[in-house]
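Colleague: A structural model of the following input is requested.
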Amino acid sequence: MIELFRNRTFARLFFATVCSQLAATIGMMAFAFYLLDRFSSQPAYATVAEMMYSAPTLLVFLFVGVFADRFDRKRIAENSLWIRAGLSALIVGAIASDVWIPMIFLLLFLRSAVTKFYYPAESAMLQGILHDSQYVRAAGLNQSIMGVFMLFGTGLGALVYHSVGVLGAVTVDLIGFLIGALLLRGLRVPEAVRLPNGRSRLSSLRLPSVWGDFREGLRYILSRKLLASLLAGFILFGLINGCFAMLPMLTMKYKLAGENYPFYVSMFSVFMGVGFLIGSTIGSVLVGKFALHKVIIACMSAAAVCVFGLGWSTSPWAYLTFTFVAALFLAPFNIAIGGWLPKLVAPEKMGRVNAWIDPIMMGGQTLMLGLIAWLFPSLFSVEGLHLFIGALLLVAAAIYLATLPRFVREEEREAASAVAAAPAAAAPAAAAAGSTAVSG
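Modeller: As a prediction, the model looks like this:
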């Protein structure tokens, strides 16, 4: 890990992302607590707010990958943080003025739409400033930081909310985005990384060309069986994320903890965070000893069993225990996925591939959140939702078991054939060069 931070460009980009993401996590959780307290009899409000973080993908998915591949990736990432800071200031003003709640939802929607441009640009820059051998280590580091967010994010959100209210929490959002933007302002990134496909003007951007780039990303994915198979599971991951975005909070408030739900929701993030931190350490060892697809399949199957345990829990502490164990398996899974994708995608195509990942996942997440807002608790129960998540994990594991090992073997055979063919092709060329030199 120390080697990663010796790369100053990586370190600066990493801390910019950490500042903005931690601040956003605190503000998001505090706002969810605010909605559940103010509209206690209408849990749909908190779910709709969560939808505002995922639904914008369906509006901008055509453009995020194209922007990351055609325009300056550093400027895209930096400007997205400045704009998010401005929108956070508007949200503070809207809450202070007690405006109509759908207006606040609209601002959340717009801020989330801008956020979608940040991560494809950031991940594409990371791919350009790291070596192939560093991808898995960077994924492990990101997984550890995610564990820290889970460990402290919800608890800090609850602390800030109960200390200075929702206005203070959204102000933390604003400050985090400003710090991230300032870090990126002084970032030095080679032009080949910022603009891998050369310079383009915004005026040259036309819908047919955007759609053409989007289709090119799909053709690139489908032409690589292993990549296509890996991304197929992301459809189910979106539904799973949609459930888990609200399910712990709903479970604690309406089933296990009652009025003490803020404490146990904070403890959920602590148990999940500790599990991810420990699991990240275990995962770094696993991905070094076993094939990535084996780690993915085994960890998904084990996590599914833990999710079934969550659904059958009858006390908050039993729920938290299963949460901790599930996190131990989810962390290696995320490390394997995050470290594998950059190896499968050419750097100049990363934006176009990311343009498909986001709508696939966020479309499922938005659909699931919409169903929860509409049907909870009249039709959906917390037990049923947990069982649904566990079943989806098992289905995804089965899909991967049926496809990934076969496609990995095919790619290995193709790579071995290419290596064997290279010397054979070089020999005639060398002989021809020798004969020319003699005749001369």
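Colleague: going forward, measure contacts and count neighbours with C-alpha atoms only.
Modeller: Fine.
Colleague: Please enumerate the helices of the stretch 301-440 of the chain.
Modeller: 316-344, 350-375, 382-439 (DSSP state H, counting those that start in this stretch).
Colleague: Just the angle for the longest one relative to helix 350-375, thanks.
Modeller: Same thing as helix 382-439. Computed by axes from the mean of the first three to the mean of the last three CA atoms, to 10 degrees, the angle separating helix 382-439 from helix 350-375 equals 170 degrees.
Colleague: elements contacting helix 382-439?
Modeller: helix 225-232, helix 234-251, helix 292-312 (3 or more CA pairs under 8 Å, 6 or more residues apart in numbering; DSSP states H and E).
Colleague: which strands and helices sit next to the helix or strand just after the second one?
Modeller: This points to helix 234-251. Per DSSP states H and E, the first helix or strand lying C-terminal to helix 234-251 is helix 261-289. Counting contacts by 3+ CA pairs under 8 Å, 6+ apart, helix 261-289 packs against helix 135-185, helix 234-251, helix 316-344.
Colleague: Outside of the second one itself, list whatever touches it.
Modeller: By that I understand helix 234-251. For helix 234-251, the surrounding residues in contact (CA atoms under 8 Å, 6 or more residues apart in numbering) are 47, 50, 257, 261, 265, 268, 357, 360-369, 372, 382, 385, 389, 392-393, 396.
Colleague: For the helices and strands packed on helix 382-439, give me a markdown table that also has distance to residue 132 and mean neighbour count.
Modeller: Listed next are the helices and strands packed on helix 382-439 as a markdown table, based on distance: least, CA to CA, whole Å; neighbours: other CA atoms under 10 Å:
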| stretch | distance to residue 132 | mean neighbour count |
| --- | --- | --- |
| helix 225-232 | 17 | 19 |
| helix 234-251 | 23 | 21 |
| helix 292-312 | 15 | 21 |
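Colleague: Show me the one of the helices of the stretch 301-440 of the chain that comes nearest residue 199.
Modeller: helix 350-375 (15.3 Å; CA to CA).
Colleague: packing partners for that closest one?
Modeller: helix 44-54, helix 57-70, helix 101-129, helix 207-222, helix 234-251.
Colleague: Distance check, the nearest residue to residue 374 once chain neighbours are set aside against residue 28.
Modeller: Using CA to CA, 6 or more residues apart in numbering and skipping the chain neighbours, the partner closest in space to residue 374 is residue 44 (7.2 Å). As judged by CA to CA, to the nearest Å, residue 44 and residue 28 stand 16 Å apart.
Colleague: just residue 137 next, same as before
Modeller: For residue 137 relative to residue 28 (CA to CA), the value is 28 Å.
Colleague: Neighbour count for those two, which is higher?
Modeller: A count of neighbours by other CA atoms under 10 Å puts residue 28 above the other of residue 137 and residue 28, at 23 against 19.
Colleague: next up, for comparison:
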Amino acid sequence: MFGSLRERNYRYYASGQVVSLTGTWMQRAAQDWLVLTLSGGSPAALGVAVALQFTPTLLLTLWAGVFADRFDKRRILIATQVALGLCGFALGALDLSGFAQLWHVYVLCFVLGCFAAIDAPVRQSFVVEMVGPAQLTNAVALNSMTFNLARIVGPAIAGVSITAVGTGWVFVANGLSSVAVVTGLLMMDPARLHRANGNSAERGRLLAGLRYVRKRPDLVVILALVFCVSTFGMNFESTLAVMARNEFGHNASGYGLLITSLAVGTLSGAALAARRSGKRGGTRVRVMLIGAGVFGALEVLAGMMPTYEFFALALVPVGVAVMTFTTSANSNVQLSVEPTMRGRVMGLYMLLFMGGKPLGGLASGWLAEAFGPRWPILLGGALSLAAAIAGAAVLARRRSGVAEGEQVRLT
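Modeller: Have a look, this model is predicted:
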């Protein structure tokens, strides 16, 4: 089931990620709670924090894809992971000293977002170098499982830790966790990496990558769908904390349980994706479209749940659907592009996947403030479902046009 772990370099990477991602999710839960505490429970303030953290994606992610195609990805990742760890230490020091103010958190959200924007496309395109094309889908699924296992464990630990010792020590723990992934990267054997060959000057051209995507209508549709679902549907950073605190009256532990419920579903979805990793490309496209549509419908249903317990249970199938969509979309993009273009295409993928978060975060905060915490979830699910239906219609029409063209040429 996990053939990608046979690769020595990937084993080092995956081991470090387990620890580092657990720390990352601990910090995310603590950061959301700190913002709500400092702002007096304002959903709009939380939306601003989310927007600031993801705004750098708009500015840096495409260029990070260029760097990924031109320079040593492993060395870039070592630098970004060290910087991300230092951000955790800085926020922890401010919080523990009692000097933390809301604007401090905003500034560090932006700085952390800058390094994360560089890290994301490099990390995504580095996976195929560690495992090779044959094991890429399996590795993407395993990465998702690791990510979501951390999403279960991290917030659960954070919820207990915030209550016991406060948010400051959670930030420090995240800073320490970055040591694990940096160690794994340093222990790799560069000679065993599956690096792409090609002209380095051409690989470094940003416009060449954008032109390449423009000539691929199938990629354009997938990337547009990714943008719509991630921007409007996947705003869990700014919706779950507000639902826990403002709608259901729960504390940090209750918020952590909601994240854990979602993560149980996403972990299950990632396991299913790993089992499907040998399927053909056409099957992956159908799985992606179905996953997006089912996710939208289930999110609307979750937003209608009357009690905290029912809402938490409803998040489990939501997690399965969203992971089905994201894993299949990531694999479709990476496996359908030329190796020398992969960094730039994944830079665009991550720009669209993460770059809409500022818009989504601000919109979610405003909707929750004006109409209530449920509305961002209800509207986000409805828009995701509509985007999936539109994407399926466009791809079906394109396939029909291609088939008609081939038939005309034969006659």
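Colleague: what's the TM-score here?
Modeller: Here the TM-score for the pair of chains, by TM-score structural alignment, normalised by the length of the second structure, is 0.88; 403 aligned residues with a CA RMSD of 2.9 Å.
Colleague: picking that back up, switch the helices and strands packed on helix 261-289 of the first structure over to JSON lines, and while doing so, append distance to residue 85 of the first structure to every line.
Modeller: Converted to JSON lines, those look like this (distance: least, CA to CA, whole Å):
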{"stretch": "helix 135-185", "distance to residue 85 of the first structure": "5"}
{"stretch": "helix 234-251", "distance to residue 85 of the first structure": "23"}
{"stretch": "helix 316-344", "distance to residue 85 of the first structure": "28"}
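Colleague: Relative to residue 306 of the first structure, which of those is closest?
Modeller: helix 316-344 (5.4 Å).
Colleague: which residues touch the counterpart of residue 231 of the first structure in the second structure?
Modeller: Taking TM-score structural alignment, residue 231 of the first structure has residue 223 as its aligned residue in the second structure. Under the criterion of CA under 8 Å, 6+ apart, the neighbours of residue 223 of the second structure are 349, 352.
Colleague: Equivalent analysis for residue 341 of the second structure, please.
Modeller: Here residue 341 of the second structure is in contact with 69, 203, 209 (CA under 8 Å, 6+ apart).
Colleague: Residue 83 of the first structure now?
Modeller: 111, 114.
Colleague: Which of the helices or strands spans it?
Modeller: helix 73-96.
Colleague: compared with the second structure, how much does stretch 238-246 of the first structure deviate?
Modeller: For stretch 238-246 of the first structure, the mean deviation from the second structure after alignment is 3.0 Å (mean CA distance after the TM-score superposition for the first structure).
Colleague: likewise stretch 399-413 of the first structure?
Modeller: Counting by mean CA distance after the TM-score superposition for the first structure, stretch 399-413 of the first structure comes out at 5.2 Å.
Colleague: And that stretch, how far out from the chain middle?
Modeller: 24 Å (CA atoms, centre = their mean, to the nearest Å).
Colleague: Isn't the residue nearest to residue 374 of the first structure up against residue 377?
Modeller: No - using CA atoms under 8 Å as the test, residue 44 of the first structure is too far from residue 377 to be in contact (9.6 Å).
Colleague: For the two, work out which one has more neighbours and name it.
Modeller: residue 44 (21 against 14).
Colleague: what's the matching range in the first structure for stretch 263-272 of the second structure?
Modeller: With TM-score structural alignment as the criterion, stretch 263-272 of the second structure aligns to 273-282.
Colleague: average gap between the matching stretch and the second structure?
Modeller: Mean for stretch 273-282 of the first structure is 2.6 Å (mean CA distance after the TM-score superposition for the first structure).
Colleague: again with stretch 144-155 of the first structure
Modeller: Stretch 144-155 of the first structure sits 1.9 Å off on average (mean CA distance after the TM-score superposition for the first structure).
Colleague: Other residues contacting that stretch?
Modeller: Contacts of stretch 144-155 of the first structure (CA under 8 Å, 6+ apart): 18, 22, 25-26, 29-30, 265-267, 269-277, 280.
Colleague: Could you tell me where it falls in the second structure?
Modeller: Against the second structure, stretch 144-155 of the first structure falls on residues 145-156 (TM-score structural alignment).
Colleague: before we move on, the earlier item: nearest to residue 402 of the first structure, out of the helices and strands packed on helix 261-289 of the first structure?
Modeller: Among these, helix 234-251 sits nearest to residue 402 of the first structure (CA to CA), with 15.7 Å.
Colleague: If I take the closest one and helix 350-375, what angle do their directions form?
Modeller: 40 degrees.
Colleague: Can I get the helices and strands packed on helix 382-439 of the first structure in a markdown table including distance to residue 411 of the first structure?
Modeller: Output for these, formatted as a markdown table (distance: least, CA to CA, whole Å):
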| stretch | distance to residue 411 of the first structure |
| --- | --- |
| helix 225-232 | 8 |
| helix 234-251 | 21 |
| helix 292-312 | 13 |
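Colleague: what comes up buried for stretch 194-203 of the second structure?
Modeller: 195, 203 (16 or more other CA atoms under 10 Å).
Colleague: now swap in stretch 342-357 of the first structure and tell me
Modeller: Buried residues in stretch 342-357 of the first structure (16+ other CA under 10 Å): 342, 345, 347-357.
Colleague: now, among these, which is nearest to residue 414 of the first structure?
Modeller: Using CA to CA, residue 345 comes nearest to residue 414 of the first structure of these, at 16.4 Å.
Colleague: Next up, the contacts around the counterpart of that closest one in the second structure.
Modeller: In the second structure, residue 345 of the first structure lines up with residue 337, judged by TM-score structural alignment. With contact taken as CA under 8 Å, 6+ apart, residue 337 of the second structure is in contact with residue 345.
Colleague: Repeat that for the one 3 residues further on.
Modeller: The neighbourhood of residue 340 of the second structure, defined by CA under 8 Å, 6+ apart, consists of 69, 196, 197, 198, 203.
Colleague: Measure how buried residue 388 of the first structure is and give me the count.
Modeller: Residue 388 of the first structure has 18 nearby residues by other CA under 10 Å.
Colleague: For it, what is the corresponding residue in the second structure?
Modeller: So, by TM-score structural alignment, residue 388 of the first structure is matched to residue 379.
Colleague: one step back: hey, what's the angle from the helix holding residue 83 of the first structure to helix 135-185? Just curious.
Modeller: 70 degrees.
Colleague: which of the contacts of residue 340 of the second structure still touch in the first structure?
Modeller: Among the contacts of residue 340 of the second structure, the ones still in contact in the first structure (both residues aligned by TM-score structural alignment, their matches' CA atoms under 8 Å) are 69, 197, 198.
Colleague: Output these in TSV; the columns should cover distance to residue 281 of the second structure.
Modeller: Formatted as TSV, these follow (distance: CA to CA, whole Å):
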residue	distance to residue 281 of the second structure
69	24
197	24
198	25
